[in-house]
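Asker: Have a look at this prediction, sequence included:
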Amino acid sequence: MNAEAGRARRQPARQGALVSAARVDPGFSHRSWSIAHAGRSDCLCFFVADGVASLVPEDGESMELMGPAVVWIPLPTNGVVRMDAGSSGFTFSAAEEFVWRTVGDSVLAADMRAMMDQLVIATAEDVLPVIDELWTSFAGIVREVRVQQPGANAITGFHLGVILLHLWRSRGAAVAHGGGATTIQRFRQLVELHFREGLGVEDYARSLNVTRSHLHEACMRLAGQTPLAIIHARLIEEARTRLEQTDMSVEQVGYSLGFRDPAYFNRFFRRLTGQTPGAFRKSAFASAPAPGSASFAAWP
């Protein structure tokens, strides 16, 4: 089935140029939505109530989202959101001006606006305690957009505000509760999306809306590694995979992972593995089983 055929067939209702919303019912095939930034002036939000969805950034690897989850996608993002067959939930887009008007000038406005400029993922840990409220608000937006009764903008804005506040709470949960589990979970998600971009620990902390020391403490307590070690481990994992499974030269592997100096990539790889990339590739090829040598134990 091609991509067009896999897209959601229910066209979202429109509220002028301000809001578009739709309920996603379980189907027999996957549905996908393009989140290309070109010409887009709205923010996107997906509520995966049940099932599995994937966020596939244009310049990153797919990230799987297990329902229930809420994903807020800001304007600078490009890529595709895909919901697997059988999944259900809601989706809406809102013009930036409508979102800012909803947030208004409350005491939380500055924090919430900073949050809305970033990719936000509220996982089951955050969503389950408030899933009834979220369902009511997403369903309320769909209803108001379709019915278009007097006051629809105001009610839609109210429900949008509830959703944004719950997303804001989910972002601050790790700091407020001090446990760090949410922080490190989101940190690993961001690393998965951006590990090839050369971002520093400070960049990740800023995206997570936590201090560098809080991120360091959470990683050490729950993973036994520093944030930098986690970033480096992901780079090494990917480098090994590409050295083993592709015909790319060592220099090309380094470039594909964000290293602009082949010599530095060699030193980096050797420092963390004890081998140069070339030596690792040779040893990997030497230890690979010969074609047709699989034992009966490998049979299905």
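Answerer: Sure, I can see it. Residues are numbered from 1 along each chain as shown.
Asker: switch to C-alpha atoms for all contacts and neighbour counts from now on
Answerer: Fine.
Asker: got a list of what the spatially closest residue to residue 37 that is not a sequence neighbour touches?
Answerer: What sits nearest to residue 37 in space, not counting adjacent residues and going by CA to CA, 6 or more residues apart in numbering, is residue 78, at 5.4 Å. Neighbouring residues of residue 78 by CA atoms under 8 Å, 6 or more residues apart in numbering: 34-37, 57-58.
Asker: now do 6 Å
Answerer: Residue 78 is in contact with 35-37, 57-58, counting by CA atoms under 6 Å, 6 or more residues apart in numbering.
Asker: ok, and here's another one to check against it:
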Amino acid sequence: MRGTGPVKQPIQRYYLYGDQHSDVDLDFLHVEPIRDRSGAHDWIIRPHAHPDHVQILFIAQGGGWLRVEDREFDIPTPSLMVIPSAMVHEIRFEPGTDGHVITAAVGYVNFVAHGDSRLVDAVMYPGTYALSGTDVWAEGVRDAFDWMHREFVWSAPGRKPAIIAQMLRILVALLRLRSENAARSQQAGADRDYALFSRYRELLEQNFRTEKGMEYYAASLGVTPPRLNAACKAKAGRTASEMLHERLVIEAKRYLLYTEMTVAEIGHDIGFDDPAYFSRFFSRRAGEAPGAYRMSARKQRSGG
């Protein structure tokens, strides 16, 4: 745990870290270099929250870590950080960290998003988003923050729409980063499903004659039966049990078609001690009794 431990004092709630105000309107927006406030506090931002305000940070150089409620995030470079409103958070920056921080009222974000809920959602979840290796252009993000800060500290014609334009660029960048992260997570999940599915098929091939319980297969693979079923359904469209039953029926059909073994012998060979139970099992899944299948399959094979 890298945090400062249990907070013994009441959680401070600031509009800007270290400033107490109560009359900030819904259009409230503030932009400043990270060093202005964090550097003055030895690069340590202690646990606090911003009521009704979100923070978006661009980290150009440096790094550190962020803790929001009970979650911790490393801060890569370059990256964007999101701290949603009312969430208790603390930050430990590396000394000399460079970048900008935007503090914006939720109402201002809604105004800039102009009814696009995806843009609002982009600042509703805490996290850090590395820019390297993504489709989001890091220099474009840097430019948006730099431009917003320049507009914020001076007054010129078109200042407000210029700030809105840069805020919109930043929200779109966050939306795209979140989408890319979601796609990577989905792909990673798909890859994990495939790996588990492949291991299950190998284990099934080795043990389908002797092991009929999903608990055995799941335990051997180090997962729960529901997790195994989820992977099989994702990659094969069938549960793990259905795959086992299909493999048993395929093996039984091979024996019925290519050997003279009795139905009871075939059932015993693939793990059914009760011939009657094996016949019922086969009939339910093949649509006909073992003997009937043997006759029809051999007739079809001989061209009769």
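Answerer: Structure's in. What do you need? In this text the structure is predicted, and so the values were computed from the model without any measurement.
Asker: what's the TM-score for these two chains?
Answerer: The TM-score (TM-score structural alignment, normalised by the length of structure 1) is 0.50; 181 aligned residues with a CA RMSD of 3.9 Å.
Asker: Alignment lookup: the residue nearest to residue 37 of structure 1 to structure 2.
Answerer: Superposed on structure 2 with TM-score structural alignment, residue 78 of structure 1 falls opposite residue 88.
Asker: And the helices in structure 1, which stretches?
Answerer: Taking DSSP state H, the helices of structure 1 run over residues 3-6, 96-103, 109-116, 124-127, 131-147, 152-177, 181-194, 201-208, 212-223, 227-245, 250-256, 262-273, 277-287.
Asker: Quick one: average offset of the fourth one versus structure 2, please.
Answerer: Taken against structure 2, helix 124-127 of structure 1 registers an average deviation of 4.5 Å after superposition, with mean CA distance after the TM-score superposition for structure 1.
Asker: what sits up against that helix?
Answerer: By CA under 6 Å, 6+ apart, helix 124-127 of structure 1 touches 68-69, 170.
Asker: Just the closest of the residues you listed to residue 281 of structure 1, please.
Answerer: Closest approach between the contacts of helix 124-127 of structure 1 and residue 281 of structure 1, by CA to CA: residue 69, at 39.6 Å.
Asker: Distance check, that closest one against residue 134 of structure 1.
Answerer: Between residue 69 of structure 1 and residue 134 of structure 1 the computed distance is 10 Å (CA to CA, to the nearest Å).
Asker: more crowded one of these two?
Answerer: The residue with more neighbours, out of residue 69 of structure 1 and residue 134, is residue 69; 24 against 21, by other CA atoms under 10 Å.
Asker: what residue of structure 2 matches up with the more buried one?
Answerer: That one, residue 69 of structure 1, aligns with residue 79 by TM-score structural alignment.
Asker: measure its match to residue 50 of structure 2 for me?
Answerer: 21 Å.
Asker: mind listing the strands for the stretch 1-150 of structure 2?
Answerer: Secondary structure of the stretch 1-150 of structure 2 (DSSP state E, counting those that start in this stretch): strands at 12-13, 29-33, 44-49, 53-61, 64-68, 71-75, 79-83, 89-93, 98-105, 127-130.
Asker: so where in structure 1 does the second one end up aligned?
Answerer: On structure 1, the counterpart of strand 29-33 of structure 2 by TM-score structural alignment is residues 19-23.
Asker: can you check the first one too?
Answerer: When structure 1 is aligned by TM-score structural alignment, strand 12-13 of structure 2 has no counterpart there.
Asker: What does residue 216 of structure 1 correspond to in structure 2?
Answerer: So, by TM-score structural alignment, residue 216 of structure 1 is matched to residue 189.
Asker: Residue 142 of structure 1 too?
Answerer: Match for residue 142 of structure 1 (TM-score structural alignment): residue 149.
Asker: For that match, give me its contacts.
Answerer: Contacts of residue 149 of structure 2 by CA under 6 Å, 6+ apart are residue 31.
Asker: Give me the distance between residue 113 of structure 2 and residue 154 of structure 2.
Answerer: In terms of CA to CA, residue 113 of structure 2 sits 24 Å off from residue 154 of structure 2.
Asker: brain fart, residue 176 of structure 2
Answerer: 30 Å.
Asker: more neighbours, these two?
Answerer: Each of residue 176 of structure 2 and residue 154 has its neighbours counted (other CA under 10 Å); residue 176 has more, 17 against 8.
Asker: wait, what's in contact with the more buried one?
Answerer: Residue 176 of structure 2 makes contact with no residue, according to CA under 6 Å, 6+ apart.
Asker: In structure 1, what sits opposite it in the alignment?
Answerer: By TM-score structural alignment, residue 176 of structure 2 lines up with residue 169.
Asker: Then residue 290 of structure 2?
Answerer: So, by TM-score structural alignment, residue 290 of structure 2 is left unmatched.
Asker: Also residue 62 of structure 2?
Answerer: Using TM-score structural alignment, residue 62 of structure 2 pairs with residue 51 in structure 1.
Asker: hmm, which of the contacts of residue 78 of structure 1 are the buried ones?
Answerer: Buried residues within the contacts of residue 78 of structure 1, counting neighbours by 16 or more other CA atoms under 10 Å: 35, 57.
Asker: Since that was my last question, I'll sign off now.
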